[in-house]
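Below is the sequence, then the predicted model.
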Amino acid sequence: MRAAIPDISAAIMSTVKALHEEGARNILVEDIYPVACMAIVITAASKDASGDTDPLDSDGCVKLVDDLSRLHNSILKEQVVAFAQKYSDDLSISLVETYSIRRDLMTNPQKYGFKYGTESMLRCRRSTWAIQDR
């Protein structure tokens, strides 16, 4: 999966290039949000019914998925900067970095007046992929 990250970022930039070629001059590119902290991803990382999961980080997010998200965002940022420099004479392009804002919201929900962050109001069960109210 790690090897595919540069291709994913390149595909996004290919779309940006196509937009520019069609006349777009003001472009916003958004980074990927912290999917590793989503309840469904944490549940999907579960190995068995006992609840054992792939390694979680200190915030309770799936470490491998988070590492891939951060790698993607880093590569995407480099590509946006390079594109902006190449077309600086007629283009305004910005990377909207929402990852850290969203991660803080998901891992510190009480700080923002929410009850749930990395866990869902509805519990996901991996065995049947059913969602039940709790």
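Nice, I can see it.

Every contact and neighbour count from this point should use C-alpha atoms.
OK.

If you count neighbours, what's buried in whichever strand or helix holds residue 67?
Counting by DSSP states H and E, the element that carries residue 67 is helix 63-86. Of all the residues in helix 63-86, those buried under the rule 16 or more other Cα atoms under 10 Å are 63-66, 68-73, 76-77, 79-80, 83-84.

Check it against this one:
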Amino acid sequence: MCTFCVLRASQSWRYPKQMTYQEALTCQISDHQLECQYLLLCLYHADEEHIAVADPCINVRNYTSVIKSPIWLDRVVEKLQQNLYQSVQHFVSDVLLIFTNCATFNRDNAEFRVMGERLKDLFEREFKSTFSIQLQHPTASNSQ
């Protein structure tokens, strides 16, 4: 079975204890490599147009004049494989930067902006599910 299938099938018993969003972010990446790989696979699978996969600096005109910190899924995979992330938070920050960059660059292109927003929503849902994030009380601070 592939990483995607193994993790999806084992989610219910891997983390019987729920944690907060902040607790998940502070976890060492070395203890959660499989979960991060699973999240990346979810994004690759959902990104049918491949808007977040490859280096946009190569094929997208004026990208670096608008985006100062380019990042894309293939680069996140490389960084994960090269153990360049110390915590889950560093990994999540790079993934979320992909969506921030997408929204910034495509502020006048609703089609691509919406695709990026859908991928971001998927990532956030899957992250919470994968790490058994407990739902916060509505009055709790939204520091997510």
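All right, it came through fine. These numbers were taken from a predicted model, which means no experiment stands behind them.

Overlay the chains and give the TM-score.
Once superposed, chain against chain, the TM-score is 0.30 (TM-score structural alignment, normalised by the length of the first structure); 60 aligned residues with a Cα RMSD of 4.3 Å.

re the thing from before, show me what the helix holding residue 67 of the first structure packs onto, helices and strands only.
With contacts taken as 3 or more Cα pairs under 8 Å, 6 or more residues apart in numbering; DSSP states H and E, helix 63-86 of the first structure sits against helix 5-21, strand 92-96.

hmm, 10 Å instead?
With contacts taken as 3 or more Cα pairs under 10 Å, 6 or more residues apart in numbering; DSSP states H and E, helix 63-86 of the first structure sits against helix 5-21, strand 26-30, helix 39-44, strand 92-96, helix 99-107.

Go through these and pick out the most buried.
Highest mean neighbour count among these (mean count of other Cα atoms under 10 Å): helix 39-44, with a mean of 20.

Remind me what it packs against, helices and strands.
With contacts taken as 3+ Cα pairs under 10 Å, 6+ apart, helix 39-44 of the first structure sits against helix 63-86, strand 122-125.

and residue 20 of the first structure, which of those is closest to it?
Comparing those against residue 20 of the first structure with Cα to Cα, the closest turns out to be helix 63-86 (10.4 Å).

Strand 26-30 and the closest one, what's the angle between them?
160 degrees (axes from the mean of the first three to the mean of the last three Cα atoms, to 10 degrees).

What are the buried residues along the longest helix along the second structure?
The residue-count maximum for a helix in the second structure (DSSP state H) belongs to helix 110-130. For helix 110-130 of the second structure, burial by neighbour count (16+ other Cα under 10 Å) applies to 112-113, 115-116, 119-120, 123-124, 126-130.

Return the member of those nearest to residue 13 of the second structure.
residue 130 (11.0 Å).

just checking, that closest one touches residue 37?
No - using Cα atoms under 10 Å, residue 130 of the second structure is not in contact with residue 37; the gap is 11.1 Å.

Identify the contacts common to these two.
Both residue 130 of the second structure and residue 37 are contacted by residue 7, under the criterion Cα atoms under 10 Å, 6 or more residues apart in numbering.
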